[in-house]
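Visitor: Following is a predicted model, sequence given first.
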Amino acid sequence: MKIYKQITLEMIQKDIRYLELLSHSFPTIASASTEIINLEAIMNLPKGTEHFLADLHGEYEAFQHVLRNASGAIKRKVNEIFGNTLRESEKKEICTLIYYPEQKLQLVKDVETDIVDWYVITLNQLVKICQNVSSKYTRSKVRKALPEEFSYIIQELLHESSMEPNKQAYINVIISTIIDTHRADDFIVAMCNLIQQLTIDSLHILGDIFDRGPGPHIIMDTLCNYHNFDIQWGNHDILWMGAASGNDCSIANVLRLAMRYGNLSALEDGYGINLLPLATFAMETYADDPCKCFTPKIDKAVSPYNDKTIRLIAQMHKAISIIQFKLEAEIIRRRPEFEMEDRLLLHHIDFERKVITLDGQEYALRDGLFPTIDPADPYKLTDEERDIVQKLHHSFTGSEKLRKHMKCLFRYGCMYNVCNSNLLFHASMPLNEDGSLKEVDILGKKYKGKALLSRVGELIRTAYFAENDNEEKAFALDYVWYLWCGKNSPAFDKSKMATFERYFLTDKETHKEVKGFYYTLRDREDICDMIMDEFGVEGEHRHIINGHVPVKAVKGEKPIKANGKLMVIDGGFSKAYQPETGIAGYTLVYHSRGFQLVQHEPFTSTQKAIEEGLDIKSTTQIVEMSSKRMMVKDTDKGRELSIQINDLKKLLVAYRTGTIKEKSL
C-alpha cells in the first residue's frame, strides 16, 4: 500500500497528540477515508473567481452594482448560456432581474399580463444560470450558500437534468408548485442572490472605502454581510479608524473632508454624529465671512443643498479646518520624532498684512480672516473650540454604528495580504533612492518592509483596542494620525500633506506633495521582485496589486506596470477623480484561466439600472492567461487541503496499525 510507504510509525508517534484530537472528528477508517476522497475531489475543481477593487471612496451605488453584476461576468454568462435563443432585450431583462430582484419583480408585475407564464419561463432561465455558476463548486459548498427555506428545492433543481424526459416532468411540477403556493417571488429573489454570490468566490478591497462619496456607511453595511472578503487598509480607512479610536486630529480631518465634499449624510444619518455644536459655532464665528475658499466641491445641479445650506457647510468647513491645524500642532510638538515641524504654519502668518512667509518667500493669503486665532499663541484652541472638540470626540467614540463597522474593518482587514501569489497593499512600500527598503524609526526601533507593515498594523489595533490609557496607547493614537499624513507612512509616503497651502495659497508650486521613491521605482521588475521576496510571495506568476494613486487612463497611463508584475487598480470610483482618470474604476478579476482587468464607465444610477436596464459599460482586457486551467490544488487553499489530506492519511495508518483505536459511533 502506497500510503504505508509514505508514512512511517515514527511520523505517527511524533504527531500522536494531534492525531488523537483529529480522531474525534473522524472516529473511523470509513469517515477518514470519505473525507480524503472529498478533499481530493475539491483539489481538482477550478479555482474560485477573485475580484479586486480599490478606492471606493463612498460611491456605494457604483460599488453595489459592480458586486451585483460581478463586473460584467453575469452578463457574459447569460450571453454564453442563451446565445441567440433570446433577444438582446430579453437577456437584458434577465440580467436586471438578477442584479435587483425585489425592485425588478415589482416593475414586472405592474406590466405583465400573464404573470404565471412569466414565472415559469423566468424560473427555468434562472435554474440554467445557477447550474452554470455553481458548476465549479462542490455540492457541499453550494449547499452552504443556499437560503435555508429553499435549500432542498434549489438542490433538486440544480442537480437534475431537464434533458431526461422523466426528470423534466419532475422539474415542471416543482416549478408549478412554487408558483401555486405563491412563493415564486421569494424563490426568484433567493435564486438571484445565489447567482450573485456564486459568481464572485472572494472579494479583495484594497483600501479607501471612506471619504469623498456619499455612502461609505452603506458600503460597510454591504461588506459586513458579504460572504467572503478581506480589506487592506488605506489611508482614508486608517483616518476613520483613528477617529473611532478617539484621536481628535483624525476626527477633525474626517469632518473637514466631509465638509469639503458636502457629504454630511454619512456622518449624521450614517453614524449619528451630532454636528449641531459645530454648525452653531461656525454660524456665529464666521457670520460675516464669505468663506469662499471653503465652498464645498459639489455639483449644484444634483445637490440636495440650497444656497443657504451650502454657505453653512462652508462656514463649518472653515471652522473645523482651523481647529484641525491647531490640534495637529499639539501632536507635532508632542512627537518631535515625527519630524513634521514644517507643518506648523500658523505662526508664519502676518495677520495684519494677510501674508505668510514660507522658505523665505512671502505669499498673499486668499483668505485672511482668522477670528479664532490669537497671533501671540496661534495654536491655542479657544474655549469654545475645545468644547466642540470634546463633544465631537464623545459623538465619534459613542457611535454604535461606527463601532460595528470598525470591528468589521479590524476583523477582515490588515495592512497587507498575500493571497495566491499576489501581494496586496493599498499604497506604498517606503524605499530609499537606490531601491532598498527604507528603515523607519518607531519608538526607537527600526522597521522596514514586511516588519514595518506588521508593526503599523499592531499600532492601529493598539490605538483602538487597548483599554489602559498608558504611554503605548497614547503613542499609538498619535501614530494613527501620522499614518494619514506622515512622510514615512506606508499608507501615504509623500513629503507633506499640503492642506493649508491648497486652501490659502494660489501658487500651485506650494501645493506639491513629492511622492516617495516607491511610486517611481515600482515600474521596475527588479524592485517588484525584491519586495515580493521580502514578503515571501512565491509562484511562477506573482504580482503586487495596489490602489491609492489614480491611474490617468485619459492621458494614456496604463494600470499594468513592471512588465505585468505590478497592477494599480485605482481607476476613479470616486467621482471627484473621474475627470482626472477619464474612467470610473477598475475591477481586477482572477479566475481559473488567468487575470482580466475590467475598466468601468461612470454609473448612471440604481434607479435607471432597474427601470431601463442600464448596466455599467465595461471594457475587459486580458492581463495574463495561463496555458493550463488553475485548479484549487494550485492555490493557497489547495496547500491547506494538502496538509489536511496528509494528516488524515496519517490517521488512517494509525487506525490500521492499531496505534489509535477506532471509536464506536
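Guide: Here it is on my side, so go on. Numbers count the residues shown, from 1 in each chain.
Visitor: rest of the way, CA atoms for contacts and neighbours
Guide: OK.
Visitor: quick one, what contacts the residue positioned nearest the centre of the chain?
Guide: Nearest to the mean C-alpha position of the chain, by C-alpha atoms, centre = their mean, lies Ile205 at 2.7 Å. Contact analysis of Ile205 by C-alpha atoms under 8 Å, 6 or more residues apart in numbering lists Phe52, Leu53, Ala54, Phe229, Asp230, Ile231, Gln232.
Visitor: From those, pick the one nearest His541.
Guide: Phe52 (16.9 Å; C-alpha to C-alpha).
Visitor: wait, is that closest one part of a strand?
Guide: Yes. Remark: Phe52 belongs to a strand, assigned using DSSP: H, G, I helix; E, B strand; the rest coil.
Visitor: this is the comparison structure:
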Amino acid sequence: MRDLAYLRLLAREYPNVQAASSEIINLMAIRGLPKGTEYFFSDLHGEYEAFVHLLRSASGIIREKISETFGYVISDEDEIALANLIYYPERGLRAAKRENRFTEDWQRITIYRLVCICKEVSSKYTRSKVRKKMPPAFAYIIDELIHVDYSDENKKVYYDEIIRSIIDSEMGAEFIEALCNLIQNLTIDNLHIIGDIFDRGPRADIIMEELMKFHDVDIQWGNHDISWMGAATGNLACICNVLRIAIRYNCFDLLEDGYGINLRPLSMFAARVYRDDACEHFMPKILDENIYDAVDPGLAAKMHKAIAVIQFKVEGQIIKRHPEYNMEDRLHLTRINFEKGTVTIKGKEYPLTDKKLPTVDPKDPLKLTKEEEELIHNLCMSFKHSVNLQRHIRFVYSHGAMYKCCNSNLLYHGCIPMKENGDFDEIKFNGIIYSGKRMLDYIEDAVKMAYFLPDDDTSKEWYKDLMWYLWCGPKSPVYGKDNMATFEGYFVADKAAAKENMNPYYKLSTKEEFCDKILREFGLPVEGSHIINGHVPVKLKDGESPIKGNGKLFVIDGGLAKSYQPKTGIAGYTLIFNSRHLALAEHKPFDPKHENTPKVTIVEKMKKRIMVADTDTGRELAAKIEDLKELMAAYRGGILKEKLG
C-alpha cells in the first residue's frame, strides 16, 4: 500500500470507488488516442506579425485541413477566405459587415464550414478534452453540432434549428469567432519555443502576450532571452545590451510602449554628449517603423553610441571581477592608444574608425562618469519596476528551462559545449567542474538564483554577473562562440578583427555518432530520438539543410527575423510532430496582403502510429492509473472511508 498521506490527498478528488474507477476508464481511453500535434518554433526575435500568423494558421496546417475537408466543393478563393477568417476572426467579421456580406445565408454557410473543420481537428481528442477547450457560453451548442448525426433526419432538423436560433438571436458573429478560436486551439496541442523570443524584431512583448494565452507552451532559453532575463534582475551590462540592440533595430515601441522604459534621460544625455558627433557607425537599422514612439535616426544614433560605450565599460568591470571567465581579451577600452587612435586586438593593432570617445578616461577607461552612473541607475530602476516586463520574464522563468526532454526529443537553443576531440567541454564554477548535462543543470539553477534570490543576499550579484556571461561567454551553451565581436563591429573596419569561431559542437553534431553521444548524455534512447536545436540560421540559399546527423538533429532557425532573411533565403522553419510523422514547414517572408502558406515536407514517418500511451503524458497517466487502483484498494479494504451520495 502506498503512502496513506498521499492517498488521503487523492481521496479529496476521488471520494469513492465509483469516482476513482470512472477516472481510470477516462485515463485509459485517453491513452488509446493518437498523440497530439507538437509544434516547434525557434528564434522568433520579436517578429510578432509573422509569428502570430504562423501560430494562428498552425504553419499552414489549417489551410491543409480546409482543402482535405472540402476538396473541390469550394473554390480556392473561398478556401483562402475561410482560412483567413479562422486566423483573424475579428478582422474577417468586420470586413464581412463593412462589405454587406454578413447576411443570414453567409452566416449559415460559414458556421456549417467551421463546424466541419472543428470535427476534423477534434477527431483525435476525447469529447471531454474538446469540451474543456470550448468557450463556456457556447460549449453545449458546439458539442451538439460537431457530434450531429446527419443520417438522422430528425437530428438534421434539430441542427438547422440551432443555427437558425443563433442567427435570429444576433449571436452569429460571436459564435463564428468562438468556432475560429476553437479550431486554432485544437490544431496545436503543445507549443515548444526553442529560444530567442527577444531582440531585433519590433515587438517581442506582443509575442509574449500571445504565448501567455496559449494553453500548453514551454520555452528553452536562448542567449537573447537570458540577456533580457538578466536585465530584469538589474544586471547593468544586460540592461545596456538589450537597450543597445533595441535602439540599433529601431525598436522604440517595444521599450517605451511595450515596457514603459523611460528613455528620455538617455536621449538627453546622448544629445548633449554627442552633439557634435554624427555617430555614422551607429545609425539604426530601420526594418520596421515605430507607431507610438518615432525617434529621429540622428538622435537614435547618438543614443545607440552612448549606451554602447556604457555597455563596454560595465562589461569590462564584470570581466575584471571574474578572472575565471577568461575574457580579458575583450577589455578593448583598456587597449586603445588614444594618441595614435588605434586599438590592439589579440596582439594586432587596428586603426579606430571612430575616435570620438568623450566619456572614456584614458587613465581609467572602464570608469563611468558621474552622469553615466546616474543614467544607468535610472535605467536600472525603470527595468526593475516595469510591471509588464517583470510579468513576461516571470512567465519565461515559469515555463522555461535550459533544455527539455519530451517524447524522445531533446530540445535546447544553442549547443552542448564540446572539445575538438568530441569530449564534452568543461567549465568551473566556484571550484567545481561541470560538463554536458550537469553543466546545463547547474546553469539552470544559477539563472533562477539570479532572479529569485532576495536582493540582500550577498551571493546574488555573482549569479547576476553569470547572466551576462551566458549572453556572450566563450563556454556558454546558449551562445556557443569564442568571441562576441560587438566592439570590433563598431570601431574596426578590418573584418578579420571581428572573427567569431563556433564551438566544435556545430561541426561534430552534424555526425550521427556525436548526436547519439549527446542523446545518451541526457538519458534518451538513441533509436527514435532527435535533437531539436535553434540559434544558428540555416542558410538554405547556400545549400544548407536543417536536417543533420543522419536525421538525428533538426536545426530550425531559418531566419524568422527580417534581418536574417537575406542570408537564409527563407523566413524560418516550424517542426511539426504528429502521431504519424515529423514534418518541416518552410516559411516564406511574411506579407499581410498575400497568402503565404509555408511549404510542408514530411521528413520522417513513424514506424507505427504514436498513441498517447507511447508518450511522456501516457506514462504519467499510467502512473496515475496505478495510484487510483491503490486508492480503490484502500477503499475496498476499509483503510480509507468512502464518501457516498
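Guide: Structure's in. What do you need? Since the model is a prediction, treat every value here as computed from it, not as a measurement.
Visitor: ok, back up a step: please say which position in the second structure the residue nearest to the centre of the first structure maps to.
Guide: Matched to the second structure by TM-score structural alignment, Ile205 of the first structure sits across from Ile193.
Visitor: mean deviation of the lengthiest helix in the first structure from the second structure?
Guide: Counting by DSSP state H, the longest helix found in the first structure is helix 307-334. Aligned to the second structure and superposed, helix 307-334 of the first structure gives a mean residue distance of 1.2 Å (mean C-alpha distance after the TM-score superposition for the first structure).
Visitor: which ones are touching the residue mapped onto Leu365 of the first structure from the second structure?
Guide: Matched across to the second structure, Leu365 of the first structure falls on Leu352, judged by TM-score structural alignment. Leu352 of the second structure is in contact with Gly341, Thr342, Val343, Phe491, Val492, Ala493, counting by C-alpha under 8 Å, 6+ apart.
Visitor: got a winner among the residues you listed for most neighbours?
Guide: Ranked by the number of neighbours (other C-alpha atoms under 10 Å), the contacts of Leu352 of the second structure place Val343 first, at 22 neighbours.
Visitor: Need the counterpart of that one in the first structure.
Guide: So, by TM-score structural alignment, Val343 of the second structure is matched to Ile356.
Visitor: And that match, which helix or strand is it part of?
Guide: Ile356 of the first structure belongs to strand 355-358 when elements are defined using DSSP states H and E.
Visitor: Which SSE is immediately downstream of that strand?
Guide: strand 361-364.
Visitor: Show the secondary-structure elements that the helix or strand following that following strand is packed against.
Guide: With elements assigned by DSSP H and E, the helix or strand that comes after strand 361-364 of the first structure is helix 383-397. Packing contacts for helix 383-397 of the first structure, counted by 3 or more C-alpha pairs under 8 Å, 6 or more residues apart in numbering; DSSP states H and E, involve helix 235-245, helix 248-260, helix 276-285.
Visitor: repeat that with 10 Å
Guide: Judged by 3 or more C-alpha pairs under 10 Å, 6 or more residues apart in numbering; DSSP states H and E, helix 383-397 of the first structure is in contact with helix 235-245, helix 248-260, helix 276-285, helix 307-334, helix 400-412.
Visitor: With mean neighbour count and distance to Arg87 of the first structure as extra columns, can I get the ones you listed in a markdown table?
Guide: What follows is those, written out as a markdown table (neighbours: other C-alpha atoms under 10 Å; distance: least, C-alpha to C-alpha, whole Å):
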| stretch | mean neighbour count | distance to Arg87 of the first structure |
| --- | --- | --- |
| helix 235-245 | 26 | 44 |
| helix 248-260 | 24 | 45 |
| helix 276-285 | 16 | 55 |
| helix 307-334 | 21 | 48 |
| helix 400-412 | 17 | 42 |
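Visitor: Could you find the closest non-adjacent residue to Tyr292 of the second structure?
Guide: Asp253 (6.0 Å; C-alpha to C-alpha, 6 or more residues apart in numbering).
Visitor: again with Gly422 of the second structure
Guide: That would be Leu508: by C-alpha to C-alpha, 6+ apart, it lies 7.0 Å from Gly422 of the second structure.
Visitor: And for Lys464 of the second structure?
Guide: Ala450 (4.9 Å).
Visitor: the helices in the stretch 451-600 of the second structure, which residues?
Guide: 460-472, 486-491, 505-508, 512-521, 565-568 (DSSP state H, counting those that start in this stretch).
Visitor: Now the equivalent of Asp276 of the second structure over in the first structure: which helix or strand?
Guide: Using TM-score structural alignment as the criterion, the counterpart of Asp276 of the second structure in the first structure is Asp288. Counting by DSSP H and E, there is no helix or strand that carries Asp288 of the first structure.
Visitor: do the same with Asn154 of the second structure
Guide: Going by DSSP H and E, Asn154 of the second structure is in helix 153-168.
Visitor: In the first structure, what range does that helix match?
Guide: So helix 153-168 of the second structure sits over residues 165-180 in the first structure, by TM-score structural alignment.
Visitor: which residues are in contact with the matching stretch?
Guide: Stretch 165-180 of the first structure has contacts (C-alpha atoms under 10 Å, 6 or more residues apart in numbering) with 115-117, 119-121, 123-124, 153-154, 156-158, 160-162, 182-187.
Visitor: at 6 Å what do you get?
Guide: Ser162, Ala184 (C-alpha atoms under 6 Å, 6 or more residues apart in numbering).
Visitor: for it, which positions count as buried?
Guide: For stretch 165-180 of the first structure, a neighbour-count test (16 or more other C-alpha atoms under 10 Å) marks Ile171, Ile174, Ile175, Ser176, Ile178, Ile179 as buried.
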